[in-house]
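Chemist: when you get a sec, could you give me coordinates for this:
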Amino acid sequence: MIAMSGVREVKITEDGYRLLKVIKEVAGLRSEGEALEYVIKRFLEQSEVLREILSRLDVIEGEIEVLKGKLDELRELLEVRERRRVKKEVRKYYEDLVQYIESRVYVFPSEIKAKKKLQRLIEEGALVHLRDEGLNVEVVTTKNVIERILAKLPLKVTDVDKVLTEREQQLFVLLNRLGYVLKRGDIYVRAS
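Modeler: Here you go, the predicted structure:
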């Protein structure tokens, strides 16, 4: 039994008593009771420090969660930006392909390596796929090119080579065979 200030008696094991004697000598205290008070005081100080550390860890944990949320937002923003960039590049590729075809008046589908993109543009109506089974000819052009050629009608048979370029003439022949253009006497007219 050890007497402490403010406490009547405290039961301590033999090993605990030996430990208190060592603490008393090392710390330069007068009694085992003072040594026990010293140990309890140190324990309480350390537990207060631990409580402070734990509360700081809780704050840090909260900040880490906020940072994780911000990182997720940034990651999502970057993904959206990347999707927009890719979409823009794809749109630019489509626009470039359409412009290329318009500048050439028409192209053969075999000239285009991106078959799926070509098919998509045809399905979306940006390009027109013309096929003449009799001539075994298949071309891709744009509605603008067809409209540009058809806008020049009515046209005399003798004026075709004067008004249309060579490639436009080739497409004109195909449009005539497919029924977009009709020949009435010596004049080509637009089919209704």
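Chemist: could you use CA atoms for every contact and neighbour count after this?
Modeler: Fine.
Chemist: show me how far the lengthiest helix in the chain is from its chain's centre.
Modeler: In the chain, taking DSSP state H as the definition, the longest helix is helix 32-104. Remark: helix 32-104 is offset 19 Å from the chain centroid, using Cα atoms, centre = their mean, to the nearest Å.
Chemist: this one as well, want them side by side:
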Amino acid sequence: MRREDCEDAKKILERLDEIEILLNTVLEELRELKKRKPEARQAPKSSLIEILRERKFMPLSEVKSKPALRQALERGLVLVLRDEGANKELVVLKEAARDLLDKLPMSVKDAEKLSERDYELLQVLNRLGYVLLKGGQYIKTELAEEFYV
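Modeler: Okay, here's the model as predicted:
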């Protein structure tokens, strides 16, 4: 099997995992809605993966559905990273981290041109050793392979 075919198959499997997590989140929300009185019903919340696609990472404390987080972790879609510098745990979408890591090596000037969220993610990855600043260039380390598994 060609490498491109393997990568395409991996992307399809990741997307199926995301859909399954979304469906489970919807089922969980439906169960909650059935428990509530009709006047207490609200608009459904976005799924964890959708939120992370938009935000790239978020504090663990903001995750509303622990079962959705557990499933995303089991399926390898996210990682929980302990950022000692900021004294918090972050849930990071692997896909977002890979997109950023694939842009490396990158000069400091180019890094400053990144979107605010990408730059924040780069700084987190730098503090945690996934990325190093060496000779005015951000480069990924062997640790960064964790985002490709």
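Chemist: give me the TM-score for this pair.
Modeler: In this superposition the chains share a TM-score of 0.62, using TM-score structural alignment, normalised by the length of structure 2; 106 aligned residues with a Cα RMSD of 2.7 Å.
Chemist: ok and the helix or strand following the longest helix of structure 1 relative to helix 32-104, angle-wise?
Modeler: Remark: after helix 32-104 of structure 1, the chain's next helix or strand is helix 115-124, criterion DSSP states H and E. Counting by axes from the mean of the first three to the mean of the last three Cα atoms, to 10 degrees, helix 115-124 of structure 1 lies at 70 degrees to helix 32-104.
Chemist: where in structure 2 does the helix or strand just after helix 115-124 of structure 1 align, residue-wise?
Modeler: Downstream of helix 115-124 of structure 1, the next assigned helix or strand under DSSP H and E is strand 128-132. Mapped onto structure 2 using TM-score structural alignment, strand 128-132 of structure 1 covers residues 79-83.
Chemist: and what of stretch 57-67 of structure 1?
Modeler: Against structure 2, stretch 57-67 of structure 1 falls on no residues (TM-score structural alignment).
Chemist: residue contacts, the residue most central in space within structure 2?
Modeler: Structure 2 has residue 93 as the residue nearest its centroid, 0.9 Å off, counting by Cα atoms, centre = their mean. By Cα atoms under 8 Å, 6 or more residues apart in numbering, the contact set of residue 93 of structure 2 is 49, 52, 53, 56, 57, 77, 78, 79.
Chemist: before we move on, the earlier item: the match of strand 128-132 of structure 1: how far from the chain's middle?
Modeler: Relative to the chain's own centre, stretch 79-83 of structure 2 is displaced by 10 Å; criterion: Cα atoms, centre = their mean.
Chemist: average offset of that stretch relative to structure 1?
Modeler: Mean deviation of stretch 79-83 of structure 2 from its aligned counterpart in structure 1 after superposition (mean Cα distance after the TM-score superposition for structure 1): 1.2 Å.
Chemist: hmm, who's touching that stretch?
Modeler: Under the contact criterion Cα under 8 Å, 6+ apart, stretch 79-83 of structure 2 has outside partners 60, 73, 88, 89, 90, 91, 92, 93, 94, 124, 127, 128.
Chemist: now restrict those residues to buried residues only.
Modeler: Buried members of the contacts of stretch 79-83 of structure 2, counted by 16 or more other Cα atoms under 10 Å: 60, 90, 91, 92, 93, 94, 124, 128.
Chemist: what's the last one aligned with over in structure 1?
Modeler: Under the alignment defined by TM-score structural alignment, residue 128 of structure 2 corresponds to residue 178 in structure 1.
Chemist: that older thread, make CSV from the buried ones among the contacts of stretch 79-83 of structure 2 and add secondary structure to it.
Modeler: Formatted as CSV, those follow (DSSP: H, G, I helix; E, B strand; the rest coil):
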residue, secondary structure
60, helix
90, strand
91, strand
92, strand
93, strand
94, helix
124, helix
128, coil
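Chemist: which one of those residues is nearest residue 13 of structure 2?
Modeler: Checking those against residue 13 of structure 2 by Cα to Cα gives residue 94 as the nearest, at 14.1 Å.
Chemist: translate that closest one into the numbering of structure 1.
Modeler: Under the alignment (TM-score structural alignment), residue 94 of structure 2 pairs with residue 143 in structure 1.
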